[in-house]
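Visitor: Here is my input, please return the structure:
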Amino acid sequence: MRRMSFLLDLKKSFKRIFASEVIQNSKIRRSVLALGIFLSITLIMTIDFIPNAVKLEVGEVARQDIVAPITTTYVDKKKTQEMKQKAAEEVIKVWRTDPAISRKVQNDIRGFFNIIRKYQELEIPPNEISQISGDVSPLTFEEKVKMIQREVDFEISPEEIELALKQDPETLDNLEKYLKELILSYLDKGIQPSYLENIKTKIAMNIENTNYSTPIKGLLTTIADQVVQPNLVLDVEETRRRQEEAMAKVAPVERTIKQGEIIIRSGNVVTEEDIAILEALGLRRPQINFRTISGLIVIIFILMAVTIYYLYQYHPKLFKDENSLLLLGLLSILILIIAKLFTLFRLSNTGYLVPIAAVSILISILLDSMIAIVFTTVLSFLIVIITGGDASVGAVLLVSGITGVFSVSEVSQRSDLVRAGFFVSGAAALTIFAYSLTQPLNWVEVLKFTSWGIINGILAAIMTNGLLPYLENVFGITSAVKLLELANPNQPLLKKLLMEAPGTYHHSILVGNLVEAAADKVGADSLLARVGAYYHDIGKIKRPYFFSDNQFGGENPHDKLSPGLSTLIIKSHVKDGVEMAKKYKLPKPIIDIIQQHHGTNLISFFYQEALKDEKYENVNEDEFRYEGPKPQTREAALIMLADITEAAVRSKGFNRSNHNRIEGLVRELIRKKLEEGQLDECDLTLKDLDKIATSFTKVLTGIYHYRIEYPENIAREMKGVQVVNGDSHK
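Guide: Below you'll find the model as predicted:
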């Protein structure tokens, strides 16, 4: 009841708004309604793009879970910098050869051997050469060694110097040449500082593989170890340039945070990475994301414009019905709010749970199945955006919604809505299962998501059954489900009609058969016509015996009344029927049929009686007519024609060659109503009237066909057989 009250209050609010003089124009009212729906949907879609500030610093403890309000992708600066640094480190350094190093190495080798040669020839110390006195003593071998050791630029042992001094000039020349060639062979290839020790080892191995004596090998190894230097110098600028190029080629490391994902759990210490995510989501310094909001507004505008144009182009009658437009808007807003609420559960693929099929089924039942499919498509797209889902969510929503529409194409009772829910569950679960197989999910996750499809259908069935009665009553829409319920003979009003006015009940059933057969021929709503026929004469319940249907050969009360009073009683059954229909809360289309089924017909019998009665000097024909209005719909017109046709044919009591006589009477009655203008305000054509006459004739002929009269003895025998069989009612 509270839900009903809320919906009624909401509808009254819209009516109060639309009742103002400023927006009496229907186009303005529809524009205001569309704007309201547009703003509501926009608010639902963009509310998460206005985040609340999260005041946390590195090292603090989070007091509550921090959840991502939207799905966003950001550049992880720390990871990106690490990748760039790694790329720079992997760049091969650029080295250039320094020719001065090669010259210096050669000079060092040449200088060592020249010093050896000089002291081999020197007999006196160099500083005493200028003295010519005879008391200068010659250099000893040990003195030469010491002097050479002081003059050589690198460290070398006295023993190795002694060994060098003892070599003949030719050997010295060969050793110098060999050592130069050996070291230059490595210098020509280039020696990096980091490889110097490795090169020295290789040079030593080369020397070791020669035929020189061991002491000579040691001498050469020492000299080589002392003079060899790296001749490759790092080209800093070129290396830096190449490193920068490599770093520039590194793609930014992107990370996607999905809506509803927990960023920081309660009790965890906040890290730099957490702060980076908060910054990316705009939660540290909340700013309105005008760019994203603008994009969503444009998307919503485009989808609404397409939908409105579809209604304008293909459903112009509904497009002008503000009541139906309001219903479509409220259902759309409702399902989007539900989708938004599901995002609070912080589950992946929450879109699987949104029962969009409920809206699809409600629109299909209350309005039109094609409109339901269009709205299902549009709403599926919006729900995917709200829930941050992917193509699989959109597919599940679309499949479940369309399945819901198809599953209620032939609904006959409310229990069929439960069956529709099972169909939706199966379709959604199967779609989710198929998509899950294409993803790297384990079987537990596959089964979990598949179960969500089943839950989706159950929620859709519950939501549909719960909302349908309220929407029917609040918006005054008569659904097929409602009509089928009213057609049930156990309805209180029909039972009352059967018990208190049985003749009228039987007549109404026959009229229902007539209009149902004809409605299919002329494009009318056969279900509405049949149910309307059942209730069109309920006003006769108030005074049943004043109508010939219920007199059963007894005294006619009109014999004691004046024609004027009898006319008032006859006419009153329409007004009484409308009041009774409102009391029992029958839908407006049924009430309209009750009010229009006699149009402004003349009650000719009592009118003629009044003309004959001398008490009436001036007989006003309008006083003997029903108050109307004339039938406004095909269904009401069909019931008017079926009402008079059935009564007329029944009153004739045909019992011979009925078909032609019935057809003639039917066509004559329809022609008279056409000439009297009773059909002017409905959209039946002459071709439709011909189809109606043919259909009525076929049904009436089947009811009032010629029956043979059984001989009396056969009748007695048949009666005896029935009694013996224990069935005296057959």
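Visitor: Every contact and neighbour count from this point should use C-alpha atoms.
Guide: Will do.
Visitor: Now the residue sitting nearest the centre point of the chain: which helix or strand?
Guide: By Cα atoms, centre = their mean, the mean C-alpha position of the chain lies nearest to Ser380, the distance being 2.7 Å. Assigned by DSSP states H and E, Ser380 belongs to helix 369-387.
Visitor: Let's see this one next, to set against the first:
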Amino acid sequence: MDKTIDKIMKLINFRYFLIIVLLITGVLQFFLMLGNVQGRTYDVKPLQLAPDTIRSTKTIEDSYKTEQEKKRIVEEVNPVYVYNEAIVTQRTAIVTSLFDYVISVKKEAAASDKEVPMEEQVKQLKKKFNSIDDNEISIALSDEQLTALLSLDEKDLQYATTELNDYVKATLENPIRDNYVEDERNAIESKVRLRMNLNSKALDAVAQIARSSIVETETLDDAQTKKLIEQAKSNVEPTRILQGQIIVQEGQIIDTEMYRQLELLGMTDGKSSMKPVVGILLLILLQMSFMFILFERWDSDMRKKRNALLVTAIVYSISIVLMKILSIIATDFDFVIAFFYPTALATMLVRLLANDRAAVLVTVMTAASAGVIFQEGYSSVLQMEIALYIIFGGFASLFFMRSVEKRTHILTASGIVTVVNLLFILFYLLMTQANYGMKELGVYAIAAAVSGFMSGTLTMGLLPFFESAFGILSTLRLIELSNPNHPLLKKLLVETPGTYHHSVMVANLAEAACEEIGADGLLARVGCYYHDVGKTFRPTFFIENQMAGMNPHDAMPPEKSAEIIIAHTTDGADLLRKHKMPDEIIDIALQHHGSSLLKYFWFKAKEEGKELDESLFRYPGPKPQTTEAAVISVADSVEAAVRSMKEPTPEKIRKLVQSIIADRLNDNQFDECDISIKQLKIIEEVLCETLNGIFHSRIEYPKM
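Guide: You can find the predicted model right below:
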């Protein structure tokens, strides 16, 4: 598969490849999640028999019923009325003024030098009454009634004033609403006619004044009434159709109310809402956008980015499939079967095969998708307990897998995930405030344990497949390869002990330098262990394996010696391929000398007067393609050179390291890898410090 992907990558650049992978992942996720947001629909019509017992698939507010309930509550709200006490004083004052006007007109007529006709008095009185009529009270008295009032003597008028004021005051002191005004006017008129001792004509006039004095004393307070209505509306609980509620029984006639509820739930053909579908599309778009940003900005070599992308996409898709299967069978169980989902599976795999950032993103994405797939209950957008369950389990594995040196460490992390799962489920059960028996508690405890240990077991089971399919060199794989019991390392130790020791020394140097500049120190160490396995084909031709000072090169022409020495890189690569070693290790074996010149044999040939092509004395390469290979190439040469140095001192070591690095730079050996001058200076310092620690001066012990 890895080679097939390499061919595809040669046709398109990484950005287009990234878009294609994310598009495929998003489409797969959409179709897997679509069924979880689309409710079941029925081909039913009003007034027909229900083919099945239809239950609500979700809890939803019945807005029509809610509005009906609000209208009923509003009708029961009592309006707020306000009593106006000032009306009593105002009306009694008007009554007094009216009779004072009558007395005043009578006195003016009596004081006149000549007799004032009654018609003139009536006219004057009407004018005075009209002044009140325009502003305060509407009094419609006939001329006959006004004449009757003017015919009364002052004593009767005072009597009428006092009595009528008492009646008006007694009536108006009680709250009178608009619809009761006429009744009160009739009542006071009856009281006047029955109790006041006046002639019939005067009684008519007084009764009319009495009626006109009675007005509304209690008025509607619109602001307070509206406030009460709004408060009553806000106190109305929404009417809900509950999930699982039976809308219609099988064989029952579907009336208009039942059909309305089915339409509201989107359970009739053609009424299924597209809103959840659009929502899922937006969620997937958001998730894929974050993945795009992560891998687009990932500063790493193309092959590593490509493999990490594919692993992340495939692991995420596997997680969605697994959740979909659980959601399908969930209806057959009375407990939350989603708690059996291996919470840390995706996180562990992506952490081991890609990096921490991708693992964090996949954890959050998986949690969000699980919340949708396992959703249920009132207005459920996400099943939050499952989403949080996965987040806590996934993050627990991240925190406790910071250093994975053995596969058993995965199981240890799984145990910790199990404990976290148990604690979260305990939190969930306590928050539900329901009573659970020992059977239910046991099931949930088993779910937490299965989730935790399946996370580790599936991770260990799937890890080799991903490593093999994509040629991924994980941390666990590197640690396994560093085991001295590996056949190739045992072969190296037994057949070329000097080379083995040299490789271990180079590994120490290279690892320290790589870690200082931010490269992969573990890869450098393991690569160093195997970089010279090609020397096992002709051990004695390499100086570190020569015993008793015998050097076969002394009896050989320099070009033949160069051919044998140069061959150890390609021989080593072939041997590593035969043992199915990772490409990264094979590349280090090929690249650790780059295309550098074998100067010793080149100059030896020139001293012998031979005119040979320089290419015969250069390694075939390629030049170092990665930072790790570049560091190993320097560490390899430095270690060999310092080891052959007599009485090494810090000054001598520094000059030697500087000259080797400068020689590689001048020979353009670092042109094809991403390494800077600043990093080379750091490498120089680390190599000098490490070599000084190895080749420090020793105390000369006295002879005994």
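Visitor: quick check: the helix holding Ser380 of structure 1 aligns to which part of structure 2?
Guide: In the comparison with structure 2, helix 369-387 of structure 1 aligns to the range 356-374 (TM-score structural alignment).
Visitor: Which residues does that stretch contact?
Guide: 33, 36-37, 287, 290-291, 294, 312, 316, 319-320, 323-324, 327, 338, 344, 346-348, 350-351, 381-391, 394-395, 398 (Cα atoms under 8 Å, 6 or more residues apart in numbering).
Visitor: Need the single longest helix in structure 2, by residues.
Guide: helix 438-470 (DSSP state H).
Visitor: Please look at Gln124 of structure 2 and Lys106 and confirm they touch.
Guide: No. The criterion here is Cα atoms under 8 Å, and Gln124 of structure 2 misses it with Lys106 at 10.2 Å.
Visitor: what about those two, which has more around it?
Guide: Lys106 (22 against 15; other Cα atoms under 10 Å).
Visitor: my guess is that one is in a strand, correct?
Guide: No. Going by DSSP: H, G, I helix; E, B strand; the rest coil, the assignment for Lys106 of structure 2 is helix, not a strand.
Visitor: who's in contact with it?
Guide: Lys106 of structure 2 makes contacts with Gln121, Leu150, as judged by Cα under 8 Å, 6+ apart.
Visitor: To which residue of structure 1 is it aligned?
Guide: Under the alignment (TM-score structural alignment), Lys106 of structure 2 maps onto no residue.
Visitor: ok, now Ile588 of structure 2?
Guide: So, by TM-score structural alignment, Ile588 of structure 2 is matched to Ile593.
Visitor: re the thing from before, next, the buried residues of the helix holding Ser380 of structure 1.
Guide: 369-387 (16 or more other Cα atoms under 10 Å).
Visitor: do the same with stretch 560-569 of structure 2
Guide: For stretch 560-569 of structure 2, by 16+ other Cα under 10 Å, it's Ser561, Ala562, Ile564, Ile565, Ile566, Ala567, His568, Thr569.
Visitor: neighbours around Tyr314 of structure 1, how many?
Guide: 12.
Visitor: Please read the previous query as pertaining to His592 of structure 2.
Guide: 30.
Visitor: tell me the contacts of it?
Guide: Applying Cα under 8 Å, 6+ apart, the residues contacting His592 of structure 2 are His531, Lys623, Pro624, Ala629, Ala630, Ile632, Ser633, Asp636.
Visitor: How about Ala164 of structure 1?
Guide: Ile116, Leu172, Leu219.
Visitor: what ranges do the strands span in structure 2?
Guide: For structure 2, applying DSSP state E gives strands covering 54-55, 60-61, 81-83, 218-220, 240-241, 246-248.
Visitor: Check the spacing between the residue nearest to the centre of structure 1 and Leu665 of structure 1 real quick.
Guide: 56 Å (Cα to Cα, to the nearest Å).
Visitor: Could you do Ser185 of structure 1 as well?
Guide: 129 Å.
Visitor: Who has more neighbours out of those two?
Guide: Leu665 (18 against 12).
Visitor: corresponding residue for the more buried one in structure 2?
Guide: Checking TM-score structural alignment: Leu665 of structure 1 goes with Leu656.
Visitor: From Thr171 of structure 1, how far out is Glu273 of structure 1?
Guide: Note on Glu273 of structure 1: its distance to Thr171 of structure 1, by Cα to Cα, is 72 Å.
Visitor: neighbour-wise, which of these two wins?
Guide: Glu273 (15 against 12).
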